[in-house]
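Here you go, sequence then predicted model.
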Amino acid sequence: MKTIIQVLLTIAIIVLGYFCVESINKPVRFKKEYQQRSEKVIERLKDIRSAQVAFKAVNGRYTSSFDTLSTFIANDSLPMVKMEGSLTDSMIAAGMNELMALRKGIIRRDTSRISVMDSLFSQKPWMPDSIGIVPFTNNAKFEMGVGVIETASGVNVMVFEAKVHNNVYLNGLDRQEVININDKQRKMERYPGLKVGSLEEANNNAGNWE
């Protein structure tokens, strides 16, 4: 009987020790995974921002369609200006500026075109049609919209926004931890997720992590 009690006590101590260690390791694992996922999602949002800025430079507007954006990345190009020649110190001292040098042929500007993919995403391992896919999900897509807002000075500004809720890209992680993050961000009056740009204010396409 004494032996059985000792065995049961040993098992109870082992189980209790496991739960104590797990209570410490569980939030540590969550934090690590949360940071890894956030970094990848932020990287993708930065790619969306770069593509949108380039799209606007070529087309004069943003797009709310990831299909349009991926086609632009895969097939379109950006102008690249190459300048040959330069102003010498004596030319500058004589009052010559770049425009005057261009007219005199001292400086030349040649415009060529380079593909969007090579210009912006040559080091990226993903295909253009995956730019709208949220990492760590089963092909879930970012929410994206475009609009025009009036600034305090009365100027109309084109804006775009791309975002993903915490519940989407943190799916599969500890549910209570995700709920806690959402609650904390809501109390701070922040979007409970990651986003770039804004449809409510002209924020120069900033990300809410910046």
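Yep, that arrived.

drop to CA atoms for contacts and neighbour counts, all remaining ones
Fine.

Show me what the biggest helix by length in the chain is packed against.
When the chain is parsed with DSSP state H, its longest helix is helix 2-59. Where contact means 3 or more CA pairs under 8 Å, 6 or more residues apart in numbering; DSSP states H and E, helix 2-59 is packed against helix 66-75, helix 116-120, strand 156-165, strand 193-197.

Next secondary structure after the third one?
Read it as strand 156-165. Note on strand 156-165: by DSSP states H and E, the next helix or strand toward the C-terminus is helix 166-169.

helices and strands around that next one, which ones?
Applying 3+ CA pairs under 8 Å, 6+ apart, one finds that helix 166-169 makes contact with helix 175-187, strand 193-197.

Please compare the first structure with the one that follows:
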Amino acid sequence: MNTTISSDNNEQTQIQNNRIGTAGLVLVLMSFILFSFEGYIINSLNDKSLFFTLILPVLIGNLWLLGLIFSIIGLRINPKGRAIAGLIISLLPILFAAISTMSPQISTPIHFENELKERKAQVIERIKDVRTAQRAFRAEYQRYAEDFDELERFLHANPTELRCDIEQLRYIPNSDNEFILETGFTKTSSNRTGPFIEVRAPYKLFLDTIKYQQEIINLIDEEVNVSDRYPGIKFGSTDEADNDIGNWE
């Protein structure tokens, strides 16, 4: 009988002794409730008075910090349940902040790779039309059109099967920029003179250089310095006649 009474007294003493852990949990919960209340007032009622924009945030921060401190201290006292709960809840804002900080670093490269793949496919489809049109022009005149104006006039007079409208042929998809077009004549491998063509669409002309600035810098550096490739989509070469091979092929 005395043993039972003594055990009950020890349990009650332990609960009373860990009031600091309980206080930590209560303070943390109060800070979350006040934070939700502050957000409701500012967003729903549009109340931006000094109390809600300055005083209340300081109060919420102090309650959260005290709750965190009391919960940590309460871990040294039995029972630890409420102290552990207070500590976990108080660490949630830190966890959410860390996730928010890390999320763009994880998601941005994935989004960039998806956008790069999609836009490259669109540019390749359009530049293939340019090549088809230039091949038709060459079959007629034994040279390539010097510019898109000349090429468009030819296409209007000589209908050619294209995927896009003739007026859109000169433009790089997802931009207002035109393809870079160079044509002329040069020596062939057999020392004859032949027509050459090179049509280019640099990455920086059809990718989002603001949103993905660093990713594009890294991509161009890898293409040029590591893979020794043109940083973009192109076909043909200013150094070789009778060559209209695309760098995607």
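Cool, the structure landed. The model shown is predicted, which means the values in this text are computed figures rather than measured ones.

Out of the helices and strands packed on helix 2-59 of structure 1, which one sits most buried?
Mean neighbour count (mean count of other CA atoms under 10 Å) peaks for strand 193-197 among the helices and strands packed on helix 2-59 of structure 1, with a mean of 22.

can you tell me what part of structure 2 that one aligns to?
Across structure 2, the stretch matching strand 193-197 of structure 1 (TM-score structural alignment) is residues 232-236.

Over to stretch 27-39 of structure 1?
Aligning stretch 27-39 of structure 1 against structure 2 (TM-score structural alignment) gives residues 109-121.

Tell me roughly how far that stretch lies from structure 1 on average.
Compared with structure 1 after fitting, stretch 109-121 of structure 2 has a mean deviation of 0.5 Å; criterion: mean CA distance after the TM-score superposition for structure 1.

Contacts made by that stretch with the rest, please.
For stretch 109-121 of structure 2, contacts defined as CA atoms under 8 Å, 6 or more residues apart in numbering pick out 173, 174, 206, 207, 212, 215, 233.

Show me what the fourth one lines up with in structure 1.
Aligned against structure 1 by TM-score structural alignment, residue 207 of structure 2 finds its counterpart in residue 170.

go on, the second one?
Taking TM-score structural alignment for the superposition, residue 174 of structure 2 sits opposite residue 136 in structure 1.

Tally up the residues packed near the aligned partner of residue 184 of structure 1 in structure 2, please.
Matched to structure 2 by TM-score structural alignment, residue 184 of structure 1 sits across from residue 222. For residue 222 of structure 2, the neighbour count with other CA atoms under 10 Å is 14.

Pick out the residue closest to the middle of structure 1.
The C-alpha lying nearest the average C-alpha coordinate of structure 1 belongs to residue 45 (CA atoms, centre = their mean; 2.0 Å).

ok, that one touching residue 205?
No - using CA atoms under 8 Å, residue 45 of structure 1 makes no contact with residue 205, being 10.5 Å away.

Roughly how far does residue 114 of structure 1 sit from residue 187 of structure 1?
The gap separating residue 114 of structure 1 from residue 187 of structure 1 is 46 Å, by CA to CA, to the nearest Å.

who wins for neighbours among the contacts of stretch 109-121 of structure 2?
Busiest of these [other CA under 10 Å] is residue 173, holding 24 neighbours.

For the closest residue to that residue other than its chain neighbours, list the residues it contacts.
Spatially, and ignoring its direct neighbours in sequence, residue 173 of structure 2 is nearest to residue 123 (5.8 Å; CA to CA, 6 or more residues apart in numbering). By CA under 8 Å, 6+ apart, the contact set of residue 123 of structure 2 is 172, 173, 201, 233.

TSV please, covering these and showing distance to residue 158 of structure 2.
Formatted as TSV, the contacts of residue 123 of structure 2 follow (distance: CA to CA, whole Å):
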residue	distance to residue 158 of structure 2
172	23
173	24
201	26
233	27
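
What is the nearest of those residues to residue 85 of structure 2?
Nearest to residue 85 of structure 2 out of these is residue 173 (CA to CA; 54.8 Å).

Helix, strand, or coil at that closest one?
Secondary structure, DSSP: H, G, I helix; E, B strand; the rest coil: residue 173 of structure 2 is coil.

In contact with it, which residues are there?
Residues near residue 173 of structure 2 by CA under 8 Å, 6+ apart: 119, 122, 123, 126, 206.

Counterpart of residue 67 of structure 1 over in structure 2?
Under the alignment (TM-score structural alignment), residue 67 of structure 1 pairs with residue 149 in structure 2.

Show me which positions of stretch 220-240 of structure 2 end up buried.
Buried residues in stretch 220-240 of structure 2, counted by 16 or more other CA atoms under 10 Å: 220, 231, 232, 233, 234, 235, 236, 237, 238, 240.

Thanks a lot, see you next time.
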